[in-house]
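Peer 1: quick check, what structure comes out for this input:
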Amino acid sequence: MNGARVRVLLVDDQPLLLQGFAMILSVEDDLEVVGQVGDGAQAVEAVARLRPDVVLMDVQMPVLDGVEATRRIIADHPDVRVVVLTTFDRDDYLFDALEAGASGFLLKNADPDDLVQAVRAAADGHALLAPEVTMRVITRMTGAGPSEGEGEERGIPLPMLTGREREVLEQVARGMSNGEIARAFFVTEATVKTHVSNVLAKLGVRDRVQAVIAAYEAGLVSPRPLSRDRA
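Peer 2: Predicted structure coming up:
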């Protein structure tokens, strides 16, 4: 965000939760809560008026639910990042939200520090999925993933990537953070961030989740259970 404060819009039909989220985020020097609204229709209007960087979006709300609100917001403001919050770890919420354009999925019982980091990560253009959730997304969207070599047949433009970009994409698909990739390759996080940005641009995707799906569809990595210690 180039040093600017991250502008956050909170969307939830429970006032106590709105107040709680606002208190958690407002004490952070780099975050600014610019609005709080109680349904998806208000969220669509508020995004147009307030131009937040990140929206924390509830799913089940009156008037307009969070998934449809996310779809409308992303269609009109593709630079806005939406992180979906829900009480339930349900696959239909997860997939519907991601397909609507959400950049992440967070449970409401997450630690306050996780909420803060989720906002920062979304503002920096990162997707917010734990490795276990990533595997569920991949299984759903790729049908458990094709075998090696199917990428070219299905039109996935991985041959456009440099050798290092392919290596970085593979590590991203394994659930590694930029810092972990930097340590593995003995380079700076800034260098890794540049590689990730180049990968997203070349694949024509908007975030790391879609890049991971492309990697699995292309056979760059094969679906397999990820270790529990990365949860």
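Peer 1: drop to CA atoms for contacts and neighbour counts, all remaining ones
Peer 2: Will do.
Peer 1: now do the residue lying closest to V119 once chain neighbours are set aside: how many residues are near it, please.
Peer 2: Counting by C-alpha to C-alpha, 6 or more residues apart in numbering, V119 lies nearest to V54, which is 6.7 Å off, once chain neighbours are set aside. Using other C-alpha atoms under 10 Å, V54 has 26 neighbouring residues.
Peer 1: ok, V54 - contacts?
Peer 2: Residues in contact with V54 (C-alpha atoms under 8 Å, 6 or more residues apart in numbering) are V6, R7, V8, L9, V80, R81, V82, V83, V119, A122, A123.
Peer 1: and it, how close does it get to L161?
Peer 2: From V54 across to L161, the span is 29 Å (C-alpha to C-alpha, to the nearest Å).
Peer 1: for the comparison step, fold the sequence that follows:
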Amino acid sequence: MDYTPLLDGMRDRGRQIGGLLHDARLVLCTANRVALSVFVGGAQSSSRVVGAATTAAEGIGLVERLSPTLVVASDVLEQGDGISLVIDLKARWPSLQTLLVVSREQRHQRIQAAIAAGCEGVLPESRLGQGAALAALHAVSGGGIYVDRQLRPAFRNVHRDCAPLETLTARERDVLTLVARGNSNSAIGQALHVSPDTVKTHLRHVMRKLPARDRTHAAVLGLCWDLIEWPDP
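Peer 2: Below is the predicted model of the structure:
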């Protein structure tokens, strides 16, 4: 594919990604050393990258030592497996945000396992450079969920063995939709013309009804059970 016509858009998205990550501490784990070098060398993102590795063991070590807020991992690593790495990270540090980039999209069961473990974002490597990375980072960094449309069949099979305890109201679904897109309580309040405290009240009701561990888990359940629309960019 000739990416030349897309270069200006890619540069603009790179600047936007830098803005999204202004408070982030990012660790990268990938076997693609070229992609790693390009990302770390980018002026808009380099200061947010606190560690980078090409193996699963090194990735675990970096998280233990550097306490990042976000890990971006590819499924293919030089040693170990990126999906297993994400599952391990979520088990040990549940609040750590994770974004998984997959090149082997047919591994539906393993991708489902990562989602079930709490991985907040999953996108195909083939969609990088087309706006998907920006959309994913916007959602994940804001506490939302991103699953690229190509991988949604795998996502829908997660949590299918249970259902909400109570029906959500229309306003609760509105709030949950905006949570899934990575919006803060303040941004949700502005969009719905209510106070942040009112948003918090709606979220408490949502998490009780689903039930959910936190707002991100609530967004996952809402999407799995088709309670809300997918947060497409």
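Peer 1: now check the residue nearest to V119 of structure 1 against structure 2: what is it aligned to?
Peer 2: Using TM-score structural alignment as the criterion, V54 of structure 1 maps onto L70 of structure 2.
Peer 1: in contact with V205 of structure 1, which residues?
Peer 2: Contact criterion C-alpha under 8 Å, 6+ apart gives A211 as the residues in contact with V205 of structure 1.
Peer 1: and it, what's its match in structure 2?
Peer 2: The alignment partner of V205 of structure 1 in structure 2, by TM-score structural alignment, is R213.
Peer 1: now do the SS call for its match.
Peer 2: Using DSSP: H, G, I helix; E, B strand; the rest coil, the structure places R213 of structure 2 in coil.
Peer 1: can you tell me how far it is from M207 of structure 2?
Peer 2: R213 of structure 2 is 7 Å from M207 of structure 2, by C-alpha to C-alpha.
Peer 1: what does T30 of structure 2 give?
Peer 2: T30 of structure 2 is 34 Å from M207 of structure 2, by C-alpha to C-alpha.
Peer 1: the more surrounded of these two?
Peer 2: Per other C-alpha under 10 Å, whichever of T30 of structure 2 and M207 has more neighbours is T30, with 25 against 20.
Peer 1: list the contacts for that one?
Peer 2: By C-alpha under 8 Å, 6+ apart, the contact set of T30 of structure 2 is L36, A53, T54, T55, A73, S74, D75, V76, L77, E78, G82.
Peer 1: what about I111 of structure 2, how many neighbours?
Peer 2: When counting by other C-alpha under 10 Å, one arrives at 25 neighbours for I111 of structure 2.
Peer 1: show me what it aligns to in structure 1.
Peer 2: Alignment note: I111 of structure 2 maps to L94 in structure 1; criterion TM-score structural alignment.
Peer 1: any figure for the gap between its match and R140 of structure 1?
Peer 2: To R140 of structure 1, L94 of structure 1 is 11 Å away according to C-alpha to C-alpha.
Peer 1: same question for Q14 of structure 1.
Peer 2: According to C-alpha to C-alpha, Q14 of structure 1 and R140 of structure 1 sit 31 Å apart.
Peer 1: now R206 of structure 1
Peer 2: Taking C-alpha to C-alpha, one finds R206 of structure 1 at 19 Å from R140 of structure 1.
Peer 1: mind checking which of the two has more residues around it?
Peer 2: Neighbours were counted for R206 of structure 1 and for R140 using other C-alpha under 10 Å; R206 has more, 18 against 13.
Peer 1: that one reaches N198, doesn't it?
Peer 2: No - judged on C-alpha atoms under 8 Å, R206 of structure 1 makes no contact with N198 at a distance of 11.3 Å.
Peer 1: any idea which helix or strand carries the residue nearest to H205 of structure 2 when sequence neighbours are not counted?
Peer 2: Nearest non-adjacent residue to H205 of structure 2, counting by C-alpha to C-alpha, 6+ apart: E172, 7.9 Å away. Element membership of E172 of structure 2 [criterion: DSSP states H and E] is helix 170-180.
Peer 1: from the contact counts, what lies against that helix?
Peer 2: Where contact means 3 or more C-alpha pairs under 8 Å, 6 or more residues apart in numbering; DSSP states H and E, helix 170-180 of structure 2 is packed against helix 185-192, helix 196-209, helix 215-224.
Peer 1: could you pull out the helices for structure 1?
Peer 2: Along structure 1, counting by DSSP state H, helices occupy 15-26, 40-50, 66-76, 91-99, 112-123, 131-142, 150-153, 163-173, 178-185, 189-203, 208-217.
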